[in-house]
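need coordinates for the below:
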Amino acid sequence: MALRVGVVGGGQLARMMIAPAVELGIELRVLAEQPGMSAALAATAVGDYRDADTVLAFARDVDVITFDHEHVPQEVLAALVDAGVAVRPGPDALRFAQDKLEMRARLSQLGMPQPDWAPVTDAEQLQAFLDDHDGAAVVKTPRGGYDGKGVRVVRAATEAEDWFTTLAEDGRGGALLAEELVDFRRELAQQVARRPSGEVRAYPVVETVQQGGVCAEVVAPAPHTAERLEAVAAQIGIGIAEGLEITGMLAVELFETADERVLVNELAMRPHNSGHWTQEGAVTSQFEQHLRAVLDLPLGDPSPRAAWSVMVNILGGPKSDSLDARFAAAMTEHPAAKIHTYGKDPRPGRKVGHVNVSGEDLDDVAYQARAAASFFGD
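Sure, this is the predicted structure:
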């Protein structure tokens, strides 16, 4: 009987696990939030991931449960563990991806380099943090934010007043996360895979380019990167994977500062946008690697297949014309481009696909990827 992996969440990350699962002889089952989602090809159930009974019923006939996102509540994760289900990554690790305050505190315990940060429960505390950090800070809601959501740059405590009001109305107390506004030179991402038996593999550190808080491009490996910085990024990623006992893929978003420091920005415990280049650009893609890791199979080689790979996100998507015609035109003009779409309806700023190109000349690779992606915009 084939090994069976259950994925909670029917988004594009689950969709992109389907092909490597087929190649590895793994049976992939998906619990989608609603019909017609990106991973509909493998959706064996539709239901609410916040309902313990629904998730337990889905998990009954699989060997391991993993995730397309980190939003499954801790009480549901605990119910799975109590029922004897293998949950990877487990709830003790996932809570650090679910709550940014807990993440910051735990990374401090691990000695990881971070921006200055503090929990703030009211405007007075936020103003004190601003006064200590040249009058500027990044304020984040600890839970639920991604792709620029739940994040604000503020220069006065009143700019977060509505969030403090929401905290007060919630009735459970709590705090916002205030962080130093880092003067960074560029953003990087370090991906690491870890399996339960302890084997760890690190991918090359990559450069990410953001657009409106959403990842627009990834260049792998990060250009103009000294060996020392590469080693530091890998050390940080491996240290976090081991320190938090993560199973599966881990993405560590990083800031590189003008004085060549590397600071941890965010964590994701799943395949990640910064690793989409690995589908064609690495010996083992992040999606195959995640499946190997959660099943405790030997990890694959993360080495690049070419000198350079560039991933360009398709944001928003076409609002008119035939998608088939655009595919044909893009493939005709840029035959080296690998085009991936997610089966999503277009919406401004929404990730609806991406393009990968690999090769030996970075300028040409970047041009081909950007040009192919441009066929899918309006």
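
alpha carbons only for contacts and neighbour counts from here, please
OK.

wait, Gln359 sits on Glu280?
Just to correct that, residue 359 is Gly rather than Gln. No. At 10.7 Å, Gly359 does not count as touching Glu280 under the criterion of CA atoms under 8 Å.

where exactly do the strands run in the stretch 251-378 of the chain?
262-268, 308-315, 338-341, 351-359 (DSSP state E, counting those that start in this stretch).

show me what the third one is in contact with.
So the one you mean is strand 338-341. With CA atoms under 8 Å, 6 or more residues apart in numbering as the test, strand 338-341 has contacts from 280, 352-357.

which two among those are spaced furthest apart?
Pairwise distances across the contacts of strand 338-341 peak at 18.5 Å for Glu280 and Val352 (criterion: CA to CA).

I'd like the structure of this one too, to check against the first:
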Amino acid sequence: MLPAMGDNVVVSTMELEKLLSMKGGKGEASYVNNSQAQAMHAKSMLHLLKETLDRVEVEASREMPFVVVDLGCSCGINTINVVDVMIKHIMKRYEGLGLDPPEFSAFFSDLPSNDFNTLFQLLPPMPNYGVSMEECLAAKNHRSYFAAGVPGSFYRRLFPARSINVFHSAFSLHWLSQVPEAVTEKRSSAYNKGRVFIHGANEITAIAYKKQFQTDLAAFLRSRSVEMKRGGSMFLVCLGRTSLDPTDQGGAGLLFGTHFQDAWDDLVLQGLISSEKRDSFNIPVYAPSLQDFKEVVEGDGSFAIHKLEVFKGGSPLVVDQPDNASQVGKALANTCRSVSGVLVDAHIGEDLSHELFLRVEHRATCHGKDLLEQLQFYHIVASLSFVQS
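Just a heads-up that it's a prediction; the model follows:
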């Protein structure tokens, strides 16, 4: 069990990197079993991903491998599926140009706390040694690329200079490198008293979150601009919002506010934790507006924007019986726990964390009818090409 953190102790960037991960393993609340919505959202955007891949320069030389990277890969099958789509699409481009394909390499990258073991167990096997690339690509239930895991924060350098053809990142960039320090500082005007998320907070708190997001995104772009090969492209998807008001976080606000917030308040009212303990916990997530995102990309200047839009993703809850309020409530609790449970465990301990998510489930069940309609996610979708200097 991870130790509970002290009251009003800000989680530093390095501490968050050691803790933050989607819930590993294959249990009921694991990311593996609660990422079906992400899979459906990703599938609905495949045409946009392929448009991005069509802009990548392909080389006639076979001396160097074609390299793709999934940043914020987590530990489920979704990352493997998207890498497979990318490599097969690039292979078709080589065939269409009458060029012999190179070897392919795929890097799966996430924070060191990520459950890479579960991810690697899901990887299809490579064909036997000596099989040609053409035979490898044609083999069913086998992968056509060399795979490796790369632990580390994507807000810093991860790869050698000019080594990557394509970067892909989906449903990750809304996770901040840290909770803004002012948000958990009692003497600060940005102190997020009584809340565990930005949704519904005051304007100064929202500005602190926005500044952190834009600082992080700028660091992300700087790192990729060094690592990407000339002629490379990048496809990015993160939670977004349609409101100009950053305190209205849309679907993210309903996931990490409302019932999740009420569950924390329950623990305080029942004397299980102090109000200070609650107030020193904040979810390090920011759903940007299109303008928030655009300002950073244009300010960096390393990437040309081909597409930057808000995409309606739909509900993050996948249930067999939409009219079954109990099933909806459990789905919300498991979804919330799969992405934030590790941080909650670290802050209040696993026993209280279990109690908290039981309360999330109970409250969500009481509002099951409305949840599926109200809980809708929007995403920022960005298709970018590296600008050669």
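
any idea what the TM-score is?
Aligned and superposed, the two chains score 0.32 in TM-score terms (TM-score structural alignment, normalised by the length of the first structure); 180 aligned residues with a CA RMSD of 5.8 Å.

among the strands of the stretch 251-378 of the first structure, which is the most enclosed?
strand 308-315 (a mean of 27; mean count of other CA atoms under 10 Å).

other SSEs contacting that strand?
Here strand 308-315 of the first structure touches strand 214-220, strand 351-359, helix 362-374, going by 3 or more CA pairs under 8 Å, 6 or more residues apart in numbering; DSSP states H and E.

tell me the helix or strand right after the first one.
Yep, that's strand 214-220 of the first structure we're talking about. Where DSSP states H and E defines the elements, the next helix or strand beyond strand 214-220 of the first structure is helix 227-243.

packing partners of that next one?
Going by 3+ CA pairs under 8 Å, 6+ apart, helix 227-243 of the first structure lies up against strand 184-194, strand 200-202, strand 248-257, strand 262-268.

report how many residues lie close to Glu124 of the first structure.
For Glu124 of the first structure, the tally of surrounding residues (other CA atoms under 10 Å) stands at 12.

quick check: buried residues in the strand or helix carrying it?
Under the criterion of DSSP H and E, Glu124 of the first structure resides in helix 123-132. Across helix 123-132 of the first structure, burial judged by 16 or more other CA atoms under 10 Å covers 123, 126-127, 129-130.

now the element after that helix, going C-ward?
Past helix 123-132 of the first structure, the next helix or strand by DSSP H and E is strand 137-140.

packing partners for that next one?
The contact analysis (3+ CA pairs under 8 Å, 6+ apart) places strand 137-140 of the first structure against strand 151-154, strand 176-180.

and the last one, what does it pack against?
For strand 176-180 of the first structure, the elements it packs on are helix 100-109, strand 117-120, strand 137-140, judged by 3+ CA pairs under 8 Å, 6+ apart.

repeat that with 7 Å
Contacts defined by 3 or more CA pairs under 7 Å, 6 or more residues apart in numbering; DSSP states H and E place strand 176-180 of the first structure against strand 117-120, strand 137-140.

again with the first one
With contacts defined as 3+ CA pairs under 7 Å, 6+ apart, the secondary structure elements packing on strand 151-154 of the first structure are strand 137-140.

mind putting the strands of the stretch 251-378 of the first structure into JSON lines with distance to Ala251 of the first structure?
Shown next, in JSON lines, are the strands of the stretch 251-378 of the first structure (distance: least, CA to CA, whole Å):
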{"stretch": "strand 262-268", "distance to Ala251 of the first structure": "5"}
{"stretch": "strand 308-315", "distance to Ala251 of the first structure": "16"}
{"stretch": "strand 338-341", "distance to Ala251 of the first structure": "21"}
{"stretch": "strand 351-359", "distance to Ala251 of the first structure": "18"}
